[in-house]
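# sequence isn't available, so here's the structure alone:
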């Protein structure tokens, strides 16, 4: 298991997680807090706490990772900036981890769910959505990540009869979800948020696959680049 530090600020939650091997076993240390509009103030203290708890320095990491999106534009930039700065300073590779995949893994690990539809509230009357089949800790994406109005949400073709569970803040828009999709959802867990604790697990697999990149090459995934550009003018 690599020694990895993961950061996330893609939602109202702020989190950090450290994967280490000590005392003969693999361990994940984590911090998580619901801190709207306080990510800048809270993220680095979480990092410092984790490194101090593990009694290691940045130079002892194998790589760093962060929640690359989709999610809050501001939050993604904060996490990307902090992660890139730390990776540059420590001369370590950086990995971007999907927030939707992290949500799916969280649902699978905690509740043993097999078919997961992660959805995040994208504001402006839209959702960030994905679909995953989960088995033995592994994730298989069944659709590409997308941003769309809740009225256009559909179940993955060929899997309409699966026992789907919705997770993430996007499911607070339940009343706008098509009835055909509602009928295929056995339950929805809107309180579940992306967390670095799950991202560090996915990052470890990406690192093992050789996906670590130089810090300046890793970019957030907004799924709404053109809209974000227009709104900023």
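Nice, thanks for sending it over. Remember, predicted model here, so these are calculated numbers, not experimental data.
# CA only for contacts and neighbour counts going forward, please
Noted.
# list the contacts for residue 120?
71, 100, 127-129, 168-171 (C-alpha atoms under 8 Å, 6 or more residues apart in numbering).
# right, and the helix or strand after the helix or strand hosting it?
Element membership for residue 120 (DSSP states H and E) is strand 115-121. Where DSSP H and E defines the elements, the next helix or strand beyond strand 115-121 is strand 127-129.
# check contacts around the residue nearest the centre of the chain.
Nearest to the mean C-alpha position of the chain, by C-alpha atoms, centre = their mean, lies residue 99 at 2.2 Å. Contacts for residue 99 (C-alpha under 8 Å, 6+ apart) come out as 10, 67-71, 194, 199.
# now those residues in a markdown table, with distance to residue 19 and secondary structure?
Below are the contacts of residue 99 laid out as a markdown table (distance: C-alpha to C-alpha, whole Å; DSSP: H, G, I helix; E, B strand; the rest coil):
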| residue | distance to residue 19 | secondary structure |
| --- | --- | --- |
| 10 | 20 | coil |
| 67 | 15 | strand |
| 68 | 18 | strand |
| 69 | 21 | strand |
| 70 | 23 | coil |
| 71 | 24 | coil |
| 194 | 17 | coil |
| 199 | 10 | helix |
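# here comes the other one, which I'd like you to weigh against the first:
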């Protein structure tokens, strides 16, 4: 079995996971604005606990987005830096696919619409169907106003992720065919759908589960080809004299 390290900093959560000897170990923490300080020590502690060095790994996986602009850059940069130093390949994994997988493993739902809060009254979202236990993307990953989120068809769908806090602003089609929502900060109407009380974050453990499959299918990339996925093109940069 491959030895793969996975990391994710795409939200307020920071997590590191390791697959070794058929076992997945994870360190998951909700630490807003501390990712830069905490990620490398978390990685080192994880490797030390397994008696491994970076060069002993077969690949490094990371949450490539969508999510926090700064967070995705942190994960991408650290994954690339470690991979370069040890001459390893990397496995970029969708954060939306990771939260869809987390929901599927917990609930067994076969059709999942994953949505993350993109701020600015928008959501990152994508629809997935599960085949042989793995998420298959239907269409594209998108960033939209909540009213523009839509379902591929009229079947039974489950919603997961922090983007569902915008439930009230979503279309009648979504409200009609979403049968279950896992998110936080929902209104009474969404509560009738069976809303869980906690936000579902992308986690390194679920990113790792997807990365193992990609690795076995030969989908790893050289570090320079592993790019973050922002979705939003109009990222606002402050001028130097404003920082």
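That came through, no problem. For clarity, every value in this text was computed on a predicted model and none was experimentally measured.
# neighbour-wise, which of the contacts of residue 120 of structure 1 leads?
With neighbours defined as other C-alpha atoms under 10 Å, the most crowded of the contacts of residue 120 of structure 1 is residue 100; it has 30 neighbours.
# my read is that residue is in a strand, agree?
No - going by DSSP: H, G, I helix; E, B strand; the rest coil, the assignment for residue 100 of structure 1 is helix, not a strand.
# which residues of structure 1 does the longest strand along structure 2 align to?
Determined from DSSP state E, the single longest strand within structure 2 is strand 134-144. Under TM-score structural alignment, the counterpart of strand 134-144 of structure 2 in structure 1 spans residues 138-148.
# count of neighbours near residue 192 of structure 1?
Neighbours of residue 192 of structure 1 (other C-alpha under 10 Å): 17.
# that one maps to what in structure 2?
Aligned partner of residue 192 of structure 1 by TM-score structural alignment: residue 200.
# kindly report the same for residue 106 of structure 1.
Checking TM-score structural alignment: residue 106 of structure 1 goes with residue 102.
# work out for me the element the closest residue to that match other than its chain neighbours sits within.
Leaving out its chain neighbours, the residue that sits closest to residue 102 of structure 2 by C-alpha to C-alpha, 6 or more residues apart in numbering is residue 206, at 6.4 Å. For residue 206 of structure 2, the enclosing helix or strand under DSSP H and E is helix 204-216.
# just the buried positions in that helix, please.
Neighbour counts using 16 or more other C-alpha atoms under 10 Å place 204-212, 214-215 of helix 204-216 of structure 2 among the buried residues.
# run a quick neighbour tally on residue 108 of structure 1.
So residue 108 of structure 1, with other C-alpha under 10 Å, has 22 neighbours.
# ok, now which ones touch it?
Contacts of residue 108 of structure 1 by C-alpha under 8 Å, 6+ apart are 114, 116, 134, 137.
# what range in structure 1 does the lengthiest helix in structure 2 sit on?
Longest helix of structure 2, by residue count under DSSP state H: helix 69-86. Mapped onto structure 1 using TM-score structural alignment, helix 69-86 of structure 2 covers residues 73-90.
# who does the longest helix of structure 2 touch, helix- and strand-wise?
Helix 69-86 of structure 2 sits against strand 4-8, helix 35-50, strand 59-65, strand 89-94, with contacts defined as 3 or more C-alpha pairs under 8 Å, 6 or more residues apart in numbering; DSSP states H and E.
# among these, which comes closest to residue 168 of structure 2?
Closest to residue 168 of structure 2 of the helices and strands packed on helix 69-86 of structure 2, according to C-alpha to C-alpha: strand 59-65, at 25.0 Å.
# packing partners of that closest one?
Packed next to strand 59-65 of structure 2, using 3+ C-alpha pairs under 8 Å, 6+ apart, are strand 4-8, helix 69-86, strand 89-94, helix 95-107, helix 204-216.
# tell me what angle it forms with helix 95-107.
Orientation of strand 59-65 of structure 2 against helix 95-107 (axes from the mean of the first three to the mean of the last three C-alpha atoms, to 10 degrees) gives an angle of 100 degrees.
# strand 59-65 of structure 2 vs structure 1, average distance?
Following the fit onto structure 1, the mean deviation recorded for strand 59-65 of structure 2 is 0.4 Å by mean C-alpha distance after the TM-score superposition for structure 1.
# contacts only, for residue 198 of structure 1.
So residue 198 of structure 1 contacts 102-103, 105-106 (C-alpha under 8 Å, 6+ apart).
# please apply the same query to residue 186 of structure 1.
163-165.
# return the member of the residues you listed nearest to residue 187 of structure 1.
The nearest one, if we look at those relative to residue 187 of structure 1 and count by C-alpha to C-alpha, is residue 165, at 5.2 Å.
# looking at structure 2, name the residue matched to that closest one.
By TM-score structural alignment, residue 165 of structure 1 lines up with residue 158.
# and that match, how far from residue 190 of structure 2?
12 Å (C-alpha to C-alpha, to the nearest Å).
# which position in structure 1 aligns with residue 213 of structure 2?
By TM-score structural alignment, residue 213 of structure 2 lines up with residue 205.
# what residues are up against the nearest residue to residue 145 of structure 1 once chain neighbours are set aside?
Spatial nearest neighbour of residue 145 of structure 1, excluding adjacent residues (C-alpha to C-alpha, 6+ apart): residue 130 at 4.8 Å. For residue 130 of structure 1, the contact set (C-alpha under 8 Å, 6+ apart) comprises 100-101, 117-119, 141-146.
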